[in-house]
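1. below are the sequence and a predicted model for it; my questions follow.
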Amino acid sequence: MTVSSSSAATGIEPIAEAVPLSLCAREPHVPADRLVAEMVPPPRFDSVRFSTYIPDPNQPSQSEAVRVLESFATGLGGAPAAPARRSLFGFGKAKAPKTPAGPRGVYLDGGYGVGKTHLLASLWHATPAEPELKAFGTFVELTNLVGALGFQQTVRTLSGHRLLCIDEFELDDPGDTVLVSTLLGKLVEAGVALAATSNTLPGKLGEGRFAAADFLREIQGLSAHFRALRIDGEDYRHRGLPEAPAPFTEEQVAKAAYATEGASLDVFPDLLEHLARVHPSRYGALTDGVKAVCLTDVGPVPDQSTALRLVVLADRLYDREVPVLASGLPFDQLFSEEMLKGGYRKKYFRAISRLTALARDAKGLVKA
């Protein structure tokens, strides 16, 4: 029997003929046409609707967000109007001059786990337009689309859309700030409605990450495209649920990987090194066909660049509902105290929340 690189890395002999996959052995290349075709809500959010969102009765901002977004979706029905004749949300009387004035979309701001992505995907589903006239993607997927197609072709590709939804809107460097500000400005001029989610208010994007004051004009330009909706509440992923399972032993993780069809098995530090060789926009493709991710030797993330790559991987695994089984340290000990107090802290807390939920999903992979 051939011993996989996964078994060699863990030092544990295979216990089945079928050996696990290895994420470290994958270097996916995603063609530009696939990037465009996949700009739809990911599997976890394929069936969500406004009716399946359960607002917390103690948080009126959640019910208000549903109301506003339902009106927003309704207003996007009918034949597309010229940009100059659309009102704030595409409904109401047209009174704009040659170029649209005021915000052209909605921006969902709130902590991790309050259901922002659920609402954003519900808006995409509720908007009365053909799927090819609506686009849904993360911020990193949008910037990668520009890299793959070029700026002008991206503008042409998206300008015919009724709606562009951007999840996890974050500005981590000045180049992204200028790029996205210019892109969204062009799309607004073309009459495209915008919707976005983030853990940061539009006017605060980039704060704590780079010298945002030096790019204030671009950041303010981005903010002007959106009406911000604050969504308060606690993380629904852990509301009323038991504590996350403690990490399993290395042997338990390896046995589960060999016993689970479509599972991957990797040593955590090796995976972190591999992520540096794959562009974050390809992390979704990295997990194609993977039914469960099994990791051994989970430990602290060594630096911020590595931590941010891990955040993107956690998001893609969560989107695709891929359970994560791990040995080593618990996921809430991945990031240093300094990281959890810095400018990216909300990203790290989101990653901890999502990985914890996926660890809970993975409990059934371990045989009693």
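-> Received, thanks. Numbers count the residues shown, from 1 in each chain.
2. only C-alpha atoms for contact and neighbour calcs from this point on.
-> Fine.
3. name the nearest residue to residue 188, sequence neighbours excluded.
-> Residue nearest to residue 188 in three dimensions, not counting chain neighbours: residue 104, with 6.6 Å by C-alpha to C-alpha, 6 or more residues apart in numbering.
4. oh, that last question was meant for residue 249, not what I typed.
-> Excluding its sequence neighbours, the residue lying closest to residue 249 (C-alpha to C-alpha, 6+ apart) is residue 327, at 5.2 Å.
5. and residue 180, by the same measure?
-> Using C-alpha to C-alpha, 6+ apart, the nearest residue to residue 180 is residue 143, at 7.5 Å.
6. checking my notes, residue 136 in a helix, right?
-> No. Using DSSP: H, G, I helix; E, B strand; the rest coil, the secondary structure at residue 136 is strand, not a helix.
7. state whether the residue nearest to residue 180 is indeed within a strand.
-> No. Secondary structure of residue 143 (three-state DSSP): helix, not part of a strand.
8. another one to put next to it:
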Amino acid sequence: MSEPQIIKLTERRPEVAPEDLIDGFVPPPHFSDVSFDSYRPDPQQPSQSEARDKLRDFTQQRRETGFLSKLFGSKPKAGKGIYLDGGYGVGKTHLLAAAWHAHEKPATFGTFVEYTNLIGALGFQRARDELSKMKLVCIDEFELDDPGDTVMMSRLMRELTDAGVKIVATSNTLPGALGQGRFAAQDFLREIQALSAQFAVLTIDGEDYRHRGSPTPPEPVDSAGLDDYAAGTSATTVARDDFDEVLDHLSSVHPSRYSRMLEGIDMALWDDVHTIDSESVALRFVALVDRMYDRGISIHNSGQRLDAVFTDDMVSGGYRKKYLRCLSRLTALASGTEK
């Protein structure tokens, strides 16, 4: 067994040209070959198979662009979106990626944050024009963190559906409840209601499959234990970093580049993991873990156990669902149950 290449994540500073961003809006490697047939619904949760079947039907619909629809000026019915609502680990992202694979192209796939980053890089008009060319837009982890996002995404979804673009989104929050606990949602109720009107909701019940038999991350090891992981792995490339240095590095790399920063890495080893006490730092860390989960990068660490990285106030606060999803994914990556 050849020794892996040991690199430092903190030495990577990827550059991505704005015009290349949209080319990267495809399912990540973790979901590169999923399908509706490979989705395994829990027989005890009929909503899972129902959501799969309805979403499969949705992807098979075609826009009405024939002579009669043009003559009578009717808008395409396919513009109505599907919103997959459910808890963590019930297979929403699997189904979203399956929809992307099954649907006619062009189509895009990305997280909510990646779409807002795209708008920031290209400007609203250009981003809207590029996305309006799509037959399907898939948005994972749909959540609104501030009033500006509420207005911007409401407008974008409205203009895309008016253009006949089909939209599928996933979230842990019903459309009408987006933003609750985060900001004065009542002040933006009209925008939130307009956003909610773009979707038909499919609720998926069930438990987090990532935690079946593995409710907590493994216990941390010492520095020598991390050396053993690096020496004994079959991984090609291992990133080993001090945890504090990783957190500092994230502040100097735009989140839209985190995925590119992780390219080729199979395993991450973190020295001296500890509780993060700054919410802005914690949210950047959440974005990193999301991209690590996309790529199935295994994690081993010294210091504190990974489920102690966020404070109790964070986990019970306005970003609670982000942190709980992150903890779920950290457990999966550290336990080898992310598949």
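-> Thanks, I have the structure now. Not measured: the values here are computed from a predicted model.
9. list the TM-score for the superposed pair.
-> Here the TM-score for the pair of chains, by TM-score structural alignment, normalised by the length of the second structure, is 0.91; 333 aligned residues with a C-alpha RMSD of 2.5 Å.
10. which stretches of the first structure form strands?
-> Ranges of strands in the first structure, per DSSP state E, are 105-110, 134-138, 163-167, 193-198, 226-231, 263-267, 292-298, 324-328.
11. between the ones you listed, which one is closest to residue 20 of the first structure.
-> Using C-alpha to C-alpha as the measure, strand 263-267 is the one of these that comes nearest residue 20 of the first structure, at 5.0 Å.
12. in the second structure, what range does the closest one match?
-> Counting by TM-score structural alignment, strand 263-267 of the first structure lines up with residues 238-242 of the second structure.
13. what about the matching stretch, how far off from the first structure?
-> After superposition onto the first structure, the average distance of stretch 238-242 of the second structure to its aligned residues comes to 0.7 Å, using mean C-alpha distance after the TM-score superposition for the first structure.
14. translate the residue nearest to residue 180 of the first structure into the numbering of the second structure.
-> In the superposition onto the second structure, residue 143 of the first structure corresponds to residue 116 when matched by TM-score structural alignment.
15. residue 298 of the second structure -> the first structure?
-> Pairing criterion TM-score structural alignment: the partner of residue 298 of the second structure within the first structure is identified as residue 323.
16. could you measure from the equivalent of residue 252 of the second structure over in the first structure over to residue 16 of the first structure?
-> Using TM-score structural alignment as the criterion, the counterpart of residue 252 of the second structure in the first structure is residue 277. Taking C-alpha to C-alpha, to the nearest Å as the measure, residue 277 of the first structure and residue 16 of the first structure are separated by 30 Å.
17. same check, this time on residue 261 of the first structure
-> Taking C-alpha to C-alpha as the measure, residue 261 of the first structure falls 11 Å from residue 16 of the first structure.
18. tell me the contacts of the match of residue 252 of the second structure?
-> Contacts for residue 277 of the first structure (C-alpha atoms under 8 Å, 6 or more residues apart in numbering) come out as residue 27.
19. just to revisit the earlier point, what count of nearby residues applies to the aligned partner of the residue nearest to residue 188 of the first structure in the second structure?
-> In the superposition onto the second structure, residue 104 of the first structure corresponds to residue 80 when matched by TM-score structural alignment. Taking other C-alpha atoms under 10 Å as the neighbour definition, residue 80 of the second structure ends up with a count of 22.
20. great, nothing more from me.
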